[in-house]
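Colleague: Here is a sequence together with a model predicted from it:
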Amino acid sequence: MSLSAIPAKRSPLLLALLPVLVPALLLGACSSDDDGQEQPLVIPAAPKGLGTTDTAAVQDETQVPPFIDNIASNQRGDARYATLQTNAGVRVVSGFLDIWQPSTLLVDAGASAPARDGFAAVAASTWSGLPGDATDGKVLNAAVHAANVQYVVDATARRTPAQELAAYLDDRRGKGYSISDGMGPLTTAWRTLSEQSTTITDIAADATTVLYNDKGNDIGNAGSANSHGFGAAIDLVANIGNNASTEPAKRFYKYARPWRWSSSVKVVPALEPAKSGTPTTDGGFISGHSAEAVRKALAMAYLVPERYQEMVTRALVLGENRVYAGMHSPLDVIGGRIQGIAAAAANLATDPNKSNRQAAYDQARTALMAAVGAKDAAALQAYAHSLPLAQDAYADHATNKATVQRLMTFGLAPIAATTKAAVVPKGAEVLLETRLPYLSADQRRVVLKTTALASGSPVMDDAEGWGRLNLFAAADGYGAFDGDVSVTMDAARGGFQALDVWRNDIRGAGKLTKLGSGTLALAGANTFSGGTQVSAGVLRADSAKALGNGDVYVDTGTLMTQATTPVAVMNYTQLATGTLELHLGASNAGSLASVGNVVIAGGTLTVKFQAGMAPRSGDTLVAVQAATLKGKFDKVVVEGFTATPTYTATGLQIRIN
């Protein structure tokens, strides 16, 4: 489209912001005094920020035995030995004891009961398995329990044929194969390289009376058995389930499946043959399918971080399909998610995966790039997101985000305070190691803390913090700068080191400093107030509020704008070694709109144009608007044109020659 002349006046965005934001610093400039003498340009100091960094300490290990160190205690064995004190897999989901009090068969009748509000042990199970006897314990929170069961009643009543098919497939297929469709455009390559297969592709006509089991290859051939040089990657996925059985928790909690609680729950007809007749060995809490899907999805996401959020979403969708199947309740699925995340972290952080995960990651990357013809990491990233929503069910970030937000809690009302500070479990930072490779382990822990879910939801307030981890949000970067944050990215290493996008709305009083040769893009409605300093590489503003509410200081790096609106800043300073690169579009999109002072001590201004923008000779483009503008760029370059900059006391315009 062509651009008509734009008058030199402040944009509506600038006029709206001026009354509510006050410039932080009044500046002098090169100008004439009463005697006609020029005054030197006064260059402000860089933003100071808080002067401290944020941390995410581990809970007291003497009070909370870390799951990561105790996962080996989660053994199937004799269920009588699974207690809160002895089994990490039982303990990590102990928030369920606020809802439900199970009867517990202890090793000896004189053993003391676990210390938990309202919890008492009995000497033997009372679960007969007879029709109508769905319980082996006592409901402690009737409202949550009723909502939990009613959710399944409603979901199975409104279930569509497509949801019925998805629920059946996710029940009967191997979970690794099932969730690998979350790889989107990479699914075929993944399944070929791993040698995954399935024999369950539809609902057979006689499935209502015949139980079909998947005879395919769930996660693929590992080690030397893999003929595609993909064995190390499959080893990692296979090992993610070590010591991760859900049976001890099922036997301990003894919470019935939803169809035992209510006859109004409509199990998928083709899954009737899969229903167990022995409730004592068929507990609903926790969901084994959900836990396994989460573990394997996180292993695949570790190997292919280009599809990290899509794989997280796919795992939670499998959990929802357990509800549509009528086989599990929301609380069952939430419990499975919590244990699955904890088990994935523990198995990534300990051997054999600890010693082999780098080799597995490198192998997966090399093999997938070769399989899809991607010459470098950027090409792999592009290929991984190359299909439209019609062909890739997880192609839309906003849709995935909404799905994850819904399925983390299933809308169940909080039962406790929602303002409790988040804690981060020991070792959880490994889950972001390949997704945020340019951050330190300590920084990744802070990301997990600042993106954690609010407290108070049923089951999710475990002492270590596993239940509140929001890995989808964490993959979008920090949720808050509660300390100053420095980000160093090495573009030569490729992948997310070369380019990453943080989509969260970042709050806090801390400062962001961009270092290293890579590009970091900010795309949220940010309110952090400690300021932004660009000292190397590129910081890209993809939204109107990308740069928050603090001052922006560009010394030896590049600030780039790619927003579809003007980019708002408080005060802006650029030194002679800095660069401002504006990608301009219609209605002043991509221009810089300062509600305070702009000081330009030289450097470069580069102007490029967004898709669909086709300026013509004679057009005047708004580049910078400000309350005051002092100084000039050393060089102004307009891509594809010669142009003349026009500086005023309140801005800069570019006339296309």
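Modeller: Perfect, I can see it now.

Colleague: For the rest of this, base every contact and every neighbour count on C-alpha atoms.
Modeller: Will do.

Colleague: List the contacts of residue 168.
Modeller: 203, 268, 270, 271, 325 (CA atoms under 8 Å, 6 or more residues apart in numbering).

Colleague: Top of those by number of neighbours, please.
Modeller: Using other CA atoms under 10 Å as the neighbour test, these are led by residue 325, with 30 neighbours.

Colleague: so which strand or helix has the residue at the greatest distance from the centre of the chain?
Modeller: In terms of distance from the mean C-alpha position of the chain, residue 35 ranks first, at 60.4 Å (CA atoms, centre = their mean). For residue 35, there is no enclosing helix or strand under DSSP states H and E.

Colleague: and here's the other structure:
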Amino acid sequence: MLKQRCHAPLSLLPIALALLLAGCGGNSNSSSPTVPTSVVSTFTTPAAPAGVGYADTAPVQDQAAILPFVDYAYTNQRGDARYATKDTNAGVRVLDGFLALWTPSTLLVDAGVTAPASGSFPAVVASTWTGIPGDATDGTIVNSAVLNANVQYVINATTNRTADQATAAYLDDRRQKGYSVTDGMGPLTSAWRTAAQQTTSITSVPADATTVLYNDSGNNIGVGSASNATFGTAVDLISSVGNNASTEPAKRFYKYARPWRWSNSVVVVPALVPAESSTPSTDGGFPSGHSAEAGRDAFAMAYLVPERYQEMVSRALELGENRILAGMHSPLDVIGGRIQATALVAANLQAATAATRQAAYAQAHTALMSAAGVTTAADFYNYAHSATSATDRFADHATNKANYLRRLTFGFAPIADVTKTAQVPKDAEILLETRLPYLSADQRRVVLKTTALPSGYPVLDDAEGWGRLNLFAAADGYGAFNGDVSISMDASQGGFNALDRWQNDISGKGKLSLSGTGTLHLTGNNSYSGGTEIDAGTLQADSTTAFGSGDVYVAAGTAVCNATSAVQVANYTQLAAGTLQLNLGTNAQGQLKASGTVSLVGGTLNVKFASGFKPAVGSTLTLLGAGKLQGTFSTINVDGFKFTPIYSATGLQIHIDG
């Protein structure tokens, strides 16, 4: 029989000798392993997966042909003849997909607007648009099916809304948007509002709602750095994303009425009837100003507290939907507000210096961690997600994901080519700067490209690509490896640099390589085929297909199998410096199963047990299954038990001795 432990450094020995000794694998709790002659002891170590040999890219489009919003955000003005057209006003241009549905009566920012001539730009004369659908001054319907569906959606939503929905719609209408959206912070809401010194005067629906217009006298996003030393820098950054951010230029260009003017069947929340404007010629519906402002504030807050990134972007889109439930806006209005908000946040974050952004991020974390009573990034993340759905309506990831996706399109079917590759606007990657800090700017651009919506949906196909961005999905990592992806995580930097989770279903022909000291969890139904290589750090499979359909190669670092059933791979190779950890439970939980060959050139196997699972003494547990097993581990550790390893030509088991 072979001895319990060997001390020879296998990486320094020829393969044949190494494998003769490898049967001594085990720790002080193990008995002598059973290694039959059918387990191949001499073999050529497989090479690491080759991948496709290149990285995916998402280059900025020709900036002469497609003017970047971030460079021209300052043109989003009204009352200036220089910026009165789609071609000269970035805030109008980013929404020009609406022109495939509706042609306004004039193609100028001129609803209730005049402006003197400026240089070569002629004076702007106020349009004759009355704001009343169907009259002689109105625009022209281009796509009646979509626009009819747009209004019908509001009719259905407002005639079927619940009392709770009506209350939420009222509060999100009358309260200032910065205050409203902070409840997306969940367990951090109170701490955020206290630190920011946010206030509101809107706490309920007024009893005399049919005659009283109840406006918020609070302070919206809070108090800035001039009077708030501990949180004002964070508030200042949120305030800055409102630069050049008015939706009025676009409203006064597109001249598209609110839904309750299109149909008497739209039921405005009764408490909001006094808020209906009596001047329709300056009260366009597209885009929604409330939706845009909520998006700007919530996206900026998500940047500052990425631990609540998906919850905050979800809250922004929820407020947009509440504008529909209120009867004040249509789905297309809300979509337009979201698009413009996304572009403006990117533009204004980019306009701030890196030092300014970092100072705001650091201040937010210092204040909120102190309020939460935690000192580490990991504890802060856990605290931020410590509430249940009973007190945090954004606690469930799957629910948030489904709602977010629904609110991106509100059920509209594509009306154009659905096969166009997604474009990523210039500087859009800054929106993920704190959420995916271990990726390069180029990699974050690829994440945005691979998680974007398909083309063809109404309004969303702007030339730059703002409309198709899906920030919720992007916060879950890559959607596809269309090239090889190499990441390095530095756990010493804390936060997402130390631990992150990619929850998308990752497709593509590329390869994933991990190095550094951090831990990355893969949780999706992944099908990427280029293989997986671990050179350092920890890569954890939380689903059976987490490692895709290719080979897994553990040169060093740790691969963890933590799925509820066996983790599936093609071929698995582990070198002497590598570690495999299996978190075993019932029904093959935590096992590794290869359809091809498992090649073990030594290395370590750690066997742990899922909560609630305790193997019986005398039982035999399956660890690995393979079409073929060659080699053995140098060391096997089993938490809390003495055991005997049992190798076979197609796998590895352990007998629990005591």
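Modeller: Received it, and whenever you're ready, just let me know what you need. None of these values were measured; they are calculated from a predicted model.

Colleague: Count the residues that sit near the residue mapped onto residue 542 of structure 2 from structure 1.
Modeller: In structure 1, residue 542 of structure 2 lines up with residue 542, judged by TM-score structural alignment. Counted with other CA under 10 Å, the neighbours of residue 542 of structure 1 add up to 24.

Colleague: Identify the residue spatially nearest to residue 542 of structure 1, adjacent ones excluded.
Modeller: Nearest non-adjacent residue to residue 542 of structure 1, counting by CA to CA, 6 or more residues apart in numbering: residue 563, 4.3 Å away.

Colleague: Surely the one you found touches residue 592?
Modeller: No - the criterion here is CA atoms under 8 Å, and residue 563 of structure 1 misses it with residue 592 at 10.1 Å.

Colleague: quick one on the thing from earlier: what is the three-state secondary structure of the residue nearest to residue 542 of structure 1?
Modeller: Counting by DSSP: H, G, I helix; E, B strand; the rest coil, the backbone at residue 563 of structure 1 sits in coil.

Colleague: who's in contact with it?
Modeller: Per CA under 8 Å, 6+ apart, neighbours of residue 563 of structure 1: 541, 542, 543, 544, 583, 589, 590.

Colleague: so how many other residues sit close to the first one?
Modeller: To tie it back to what came earlier, the one meant is residue 541 of structure 1. 24.

Colleague: Give me the distance between it and residue 592 of structure 1.
Modeller: Note on residue 541 of structure 1: its distance to residue 592 of structure 1, by CA to CA, to the nearest Å, is 10 Å.

Colleague: close enough to count as contact, residue 297 of structure 1 and residue 311?
Modeller: Yes - at 5.4 Å, residue 297 of structure 1 counts as touching residue 311 under the criterion of CA under 8 Å.

Colleague: For these two, list the residues in contact with both.
Modeller: Joint contacts of residue 297 of structure 1 and residue 311 (CA under 8 Å, 6+ apart) are 179, 180.

Colleague: ok, how many other residues are close to residue 216 of structure 2?
Modeller: 17.

Colleague: can you map out the helices along the stretch 201-350 of structure 2?
Modeller: Per DSSP state H, counting those that start in this stretch, the stretch 201-350 of structure 2 carries helices over the ranges 232-240, 248-254, 259-262, 289-304, 309-325, 331-351.

Colleague: Off-centre distance for the fourth one?
Modeller: Okay, so that is helix 289-304 of structure 2. With CA atoms, centre = their mean, to the nearest Å as the basis, helix 289-304 of structure 2 stands 15 Å off its chain's centre.

Colleague: which helices and strands does that helix pack with?
Modeller: Contacts defined by 3 or more CA pairs under 8 Å, 6 or more residues apart in numbering; DSSP states H and E place helix 289-304 of structure 2 against helix 177-181, helix 232-240, helix 309-325, helix 331-351, helix 354-372.

Colleague: In structure 1, what stretch matches the shortest one?
Modeller: By that I understand helix 177-181 of structure 2. Using TM-score structural alignment, helix 177-181 of structure 2 pairs with 175-179 in structure 1.

Colleague: The fourth one now?
Modeller: Residues 330-350 of structure 1 are where helix 331-351 of structure 2 lands when matched by TM-score structural alignment.

Colleague: Check the gap between residue 79 of structure 2 and residue 510 of structure 2 for me.
Modeller: 51 Å.

Colleague: Name the residue in these two with the higher neighbour count.
Modeller: residue 510 (25 against 17).

Colleague: so how many other residues sit close to residue 144 of structure 2?
Modeller: 12.

Colleague: got it, and the one 10 residues further on?
Modeller: Other residues near residue 154 of structure 2 number 27, with proximity taken as other CA under 10 Å.

Colleague: Counterpart of it over in structure 1?
Modeller: Under TM-score structural alignment, residue 154 of structure 2 pairs with residue 152 in structure 1.

Colleague: Over to its match. Which of the three states is it?
Modeller: Strictly by three-state DSSP, residue 152 of structure 1 counts as helix.

Colleague: so who does it touch?
Modeller: 258, 265, 323, 324, 326, 328, 329, 330.

Colleague: For residue 92 of structure 1, see how far away residue 405 of structure 1 is.
Modeller: On the measure of CA to CA, residue 405 of structure 1 and residue 92 of structure 1 end up 21 Å apart.

Colleague: Could you check which of these two has the larger neighbour count?
Modeller: It is residue 92, of residue 405 of structure 1 and residue 92, that has more neighbours when counted by other CA under 10 Å, with 28 against 17.

Colleague: Neighbours of the residue nearest to residue 180 of structure 2 when sequence neighbours are not counted, how many?
Modeller: Nearest non-adjacent residue to residue 180 of structure 2, counting by CA to CA, 6+ apart: residue 172, 6.3 Å away. Neighbours of residue 172 of structure 2 under the rule other CA under 10 Å: 25.

Colleague: Mind telling me which residue is nearest the centre of structure 1?
Modeller: residue 472 (1.8 Å).

Colleague: Now render the contacts of residue 168 of structure 1 as TSV, adding distance to residue 250 of structure 1.
Modeller: Below are the contacts of residue 168 of structure 1 laid out as TSV (distance: CA to CA, whole Å):
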residue	distance to residue 250 of structure 1
203	28
268	22
270	24
271	20
325	19
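
Colleague: Identify the residues contacting residue 331 of structure 1.
Modeller: 148, 285, 286, 458, 459.

Colleague: Correction: the previous question concerned residue 520 of structure 2.
Modeller: 499, 500, 501, 502, 538, 539, 540.

Colleague: Show me what the third one lines up with in structure 1.
Modeller: Under the alignment (TM-score structural alignment), residue 501 of structure 2 pairs with residue 501 in structure 1.
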